[in-house]
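Q: here is a sequence with its predicted model. Questions after.
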Amino acid sequence: MDTSQRGTPDFILLFLTFLLVGFGIVMVFSSSSPIASFYLQDALYYTKKQVLFAIVGLVVMFFVMNMRIEKLKKWIVPVNFMIIIMLFMVLFTEPINGAKSWIPLGSFGTIQPSEFAKIGIILYIAALICKKGDQFRNFKTGLLPVLTIIAFISLLILIQPDIGTAAILIFGTMLVVFVGGANLKHLLGIFAIFSGLMTLFLLILTNIEITSGPINERLSRFTSYQDPWADPLGGGYHIIQSLYAFGHGGMTGAGFGQSIQKLFYLPFAYNDFIFSIIGEELGFIGSTLFIITYLLLLWRGLVISIKSPEMFGTLVGTGIVGILAIQALINIGGVTNAIPITGVPLPFISQGGSSLITSLISVGILLSISRENNRLAKLEKK
C-alpha cells in the first residue's frame, strides 16, 4: 500500500492512547495479582494476557491507521454479517456470570461479539446515512430503515442479556443519526417513546420479585443502586465494596499496590471495577488526572472528526468518540453508584481482549481520519 501521499497521524491522540493502554496494564497488574496468585499460582497471569491483547490491538490499530477511511466501506457489509452470525452464536453458548455474551476459543480464551458490534454498526449506519443523502430526513425511507437496523442489533445484545452494551450502542448510534441530519421532530418523537419504554422497564425491574439464579442476581445488582445497604450481602454487595474502595483512597490514595478491596472483597476488581481500585490506590487526585487524560483523548477524537472533509469520516469519528465516552461514563457512573451497575468494562483500562482490541481499532480509525485531514491541510498550504 502506497502511503507516501498520506498525511501524518495525530500524535497527540497517539500519545494519549499509549498512555492509557500502559496505565491500564499497570492497573491490571495491581488489581489482579492477588487473585491470580492465589487461584492460578501466577501473579502475572492476567497482566500477561493484557499485554498480549495490547500487542494485537496495537498491530490492528496501525493497520487500520494506514488504510484510507473510504476503503473501509468495502469491508462494512461482510464484517457486519460476521458480527451478526456471532451474535446469534453466543445464544447457544454456556452462560458466564449469567450472560451469554462470549464465544469460547479454547486456550485463546473468549471473544465478545457485542464489543465488535459497536464499531460495525457505527460504520454501517454512517455509510447508510451518506448513501441516502437528503432522503435521510424522510422518516419512512430514510430514518426508519436505520432505526430498524439499530433495533435489530440492540435486541440481539439485550437478550444475552447485556443491558450496558446495548445502551452504549443505542446512544452511540443515535448520536450518529443526530449528526447525520435527521429531522429533529422525528428524533424528539423517538426520544419520547424510548423514554416511556425505559421508564416502564425500570418500574418493572424495581418491582420484580428477585429469586435465585444468575440472571435475577444481575437484575438485583441493577435495581439495588438506590439503597445498596438494604441488601449488603446480595444485590448491594458489589457497589458497597466499591464505595469502600473510594473511601479508603480518600484524597491522595492508599498508594500503588496498597488496595485492600482487591484482596477478595471486591469482585471483578481487574475488570468492571478497576476504576474503584484506581480511586483506592491513587485517590481523588489520581482519579481526576486519569479522567482528564481520558477527556483529552475524547477531545482530540472529536476535533479530528469535525475537521474531516468527508461526511462519512465525521459521522464515523463522532460515533466512535460517543461510544468511548458513553461506555466510560456508564462504567465510572456505575462503580461510583451514580447510576445502576450494568457491568461494562472501562475502555483501554479494564482487563479483557475484546474491549481493548476494539478500543484500539476505534483509535486506528480516528488516526486514519486525522491522516487524511493533515494531508489535505498540507495540500492547501502549497
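A: That came through fine.
Q: every contact and neighbour count from this point should use C-alpha atoms.
A: OK.
Q: look up how far residue 185 lies from residue 50.
A: Distance of residue 50 to residue 185, computed by C-alpha to C-alpha, to the nearest Å: 45 Å.
Q: looking at the two, which is more packed in?
A: A direct count of neighbours by other C-alpha atoms under 10 Å for residue 50 and residue 185 places residue 50 higher, at 24 against 9.
Q: number of nearby residues for the closest residue in space to residue 45 that isn't next to it in sequence?
A: Sequence neighbours aside, residue 36 is the residue nearest to residue 45 in space, at 6.1 Å (criterion: C-alpha to C-alpha, 6 or more residues apart in numbering). Neighbourhood size, residue 36 [other C-alpha under 10 Å]: 17.
Q: state the helix or strand in which residue 36 lies.
A: For residue 36, the host element (DSSP states H and E) is helix 11-40.
Q: from the contact counts, what lies against the host helix or strand of residue 148?
A: Element membership for residue 148, per DSSP H and E: helix 144-158. Here helix 144-158 touches helix 73-89, helix 113-132, helix 163-179, going by 3 or more C-alpha pairs under 8 Å, 6 or more residues apart in numbering; DSSP states H and E.
Q: and those as a markdown table, adding mean neighbour count and distance to residue 150?
A: Listed next are those as a markdown table, based on neighbours: other C-alpha atoms under 10 Å; distance: least, C-alpha to C-alpha, whole Å:
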| stretch | mean neighbour count | distance to residue 150 |
| --- | --- | --- |
| helix 73-89 | 15 | 12 |
| helix 113-132 | 22 | 8 |
| helix 163-179 | 21 | 7 |
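Q: putting a second one here so we can go through both:
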Amino acid sequence: MRGIVKSYGAKIWAKQLWKTSVVFFLLACGSDDGGEPPPSSGCETGSNPNITFTTSFTDLDAIAHIEPLGELQAFHNFSAHTYVFIKPGVTEVPVYAPVDMDLVNVTFNGTDYQPMFRASCEVVLRFGHITNPVSTIRDAVVTQGIPLFDAQASTLVSFSAGELIGTTSGTVQAKSFDFGVYHSERQLTFLNNDRFHPVETFRHATCPYDYFTSDLRNQMYDLFGPKPLAQPLSCRGPRGRAGTIAGPWFDTEEVFSTPYHGQTEFSPLLVATTLDGTVKLVRGTESNVHRTLLGAATHADPEDVTTEHCYEVESGGYFYLQLQADGTLRVARETSGSCPSEFPSSGYITYYR
C-alpha cells in the first residue's frame, strides 16, 4: 500500500460526514441534487482529469464476457456501470487496483461489499459484489454511501496500481460483479437529460475500459459480449435513438426531480438490443426481463423501428409498440397469445421520453 490506513478517529470522523444523498452502487444511484459536482481542487488525492489505468483490474483469462454501459437489467432504466461475468468453471477471481487510488467509502449489504475509490479528484472508480475484500477495506465499512465527487471525503486507505483489493465470486445468480468509472468533467447526453441528470452515476458514467493503456483496452473490448454480433467501438452509453422505439420510456409525462435510489418513482420501459442480438424489454418495477431472440419471427432491432412493431417474448405473450406523431409511445402488453394483426384500440399504456 502506498499509504497507511487512517487512524480510527479519522474513520469515525468520516462516518459522521455523510451527506443526506445516499449512494447505492447496486442500484446505480447518486446525489439527487441535480447540480454540478463541487470544486475538486481541495480533494486529498490530487487533480488529474486525464488519468491512465496501467494494470488490469482482474484476471482477464477468468472472465467469460463483459457487458458494457447501457445493457438491460431488471430494475434498471439505465445501467451506469459495466457487468463482469466470471467463467463457469472459475470459483472466484482477484480484483486489483488498476491505478494508484484512494479508498474513500465502502458499504456492505450483508452479502458483499461495494468499495469506492478516488483515482484523482475528477475520476472515481466503484466496484460492486466484491465478496472477499482485503481486511483494510473490510474494516472501513460504513452504513451509507457518499456523493461521487465529495472533495471533503477523507482517504481511508491508499492502494498502488496492481495491488490486490480482494477476490470475488460475483453474484449468486449470475456470477458477475460490477465495475464503474465516473468523471466529474464528462457528462452523458440522454434524449431527455432531465430524466437522468439528477443522479450522479447516470450523469457522469464513462467507459471504464477507455482509461486503460491501449493493449489492455483492446483485451477488454474483445471480451464485450455475449457475442456473436459485431462488438461496439465504445461502451454504448445511452440507448435511446430519436424517432425510433429504442431506449428508455416513462409512464408519466411529468419529470420527477428526486429519483428513488437511482430509479424513477414510476415504471420506466427500456427497449434495446443486447450484444448477442436479443431484443430485451424491461419495465422498471418488474423483475422479469422479456426477450425476443435473434432469428425469432418477430425479431426487429428497435433502433430500426420508426412506426410500430409487435414482439412475441419468451416469457409469454407479446409487447406491441406504436410510435406516435407527438413522440409518445403506446404499448399494449398481453401475457399470452400471439401478436394481433393491428394495434389494439384500447388497453394500452402511453409512455414518454
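A: Sure, I can see it. Note that the structure is a prediction, hence the values are computed from the model and not measured.
Q: so after superposing, what's the score?
A: Overlay of the two chains. TM-score (TM-score structural alignment, normalised by the length of structure 2): 0.23; 147 aligned residues with a C-alpha RMSD of 7.2 Å.
Q: if we can go back for a sec, residue 366 of structure 1: which of the helices and strands packed on helix 144-158 of structure 1 is closest?
A: helix 113-132 (12.0 Å; C-alpha to C-alpha).
Q: give me the residues contacting that closest one.
A: 73, 76-77, 79-80, 83-84, 86-87, 101-103, 136, 142, 146, 150, 153, 157, 165, 168-169, 172-173, 176-177, 180, 311-312, 315-316, 319-320, 323, 354-355, 358, 362 (C-alpha atoms under 8 Å, 6 or more residues apart in numbering).
Q: any chance of the helices and strands packed on helix 144-158 of structure 1 in TSV, plus distance to residue 194 of structure 1?
A: Rendered in TSV, the data for these read as follows (distance: least, C-alpha to C-alpha, whole Å):
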stretch	distance to residue 194 of structure 1
helix 73-89	23
helix 113-132	19
helix 163-179	11
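Q: residue 215 of structure 1 is nearest to which of the ones you listed?
A: Of all those, helix 163-179 comes closest under C-alpha to C-alpha, at 11.7 Å.
Q: and the closest one with helix 144-158, angle?
A: Counting by axes from the mean of the first three to the mean of the last three C-alpha atoms, to 10 degrees, helix 163-179 of structure 1 lies at 170 degrees to helix 144-158.
Q: for whichever helix or strand comes after helix 163-179 of structure 1, name the packing helices and strands.
A: Next along the chain after helix 163-179 of structure 1, taking DSSP H and E as the criterion, comes helix 184-207. Helix 184-207 of structure 1 is packed against helix 214-223, with contacts defined by 3+ C-alpha pairs under 8 Å, 6+ apart.
Q: does anything pack onto the helix it packs on? Which helices or strands?
A: Right, helix 214-223 of structure 1 is packed against helix 184-207 by 3+ C-alpha pairs under 8 Å, 6+ apart.
Q: mind listing what's buried in the helix it packs on?
A: Within helix 184-207 of structure 1, the residues scored as buried using 16 or more other C-alpha atoms under 10 Å are 187, 206.
Q: the inter-axis angle of that helix versus helix 144-158?
A: Going by the same axes, to 10 degrees, helix 184-207 of structure 1 makes 20 degrees with helix 144-158.
Q: how many other residues sit next to residue 206 of structure 2?
A: When neighbours are counted by other C-alpha under 10 Å, residue 206 of structure 2 registers 27.
Q: likewise residue 63 of structure 1?
A: Around residue 63 of structure 1 there are 14 residues (other C-alpha under 10 Å).
Q: ok, and the closest non-adjacent residue to it?
A: residue 364 (7.6 Å).
Q: that older thread, got the buried residues for the helix holding residue 148 of structure 1?
A: 146-147, 150, 153-154, 156-158.
Q: for stretch 287-299 of structure 1, same thing?
A: Quick answer for stretch 287-299 of structure 1 (16+ other C-alpha under 10 Å): 287, 290, 293-294, 297-298.
Q: hmm, back to that, separation between the residue nearest to residue 63 of structure 1 and residue 356 of structure 1?
A: Distance from residue 364 of structure 1 to residue 356 of structure 1, by C-alpha to C-alpha: 12 Å.
Q: overlap in contacts, the two.
A: What both residue 364 of structure 1 and residue 356 touch, as defined by C-alpha under 8 Å, 6+ apart, is an empty set.
Q: after the host helix or strand of residue 11 of structure 2, next one along is what?
A: Secondary structure from DSSP H and E places residue 11 of structure 2 in helix 8-15. As assigned by DSSP H and E, the chain's next helix or strand after helix 8-15 of structure 2 is strand 63-67.
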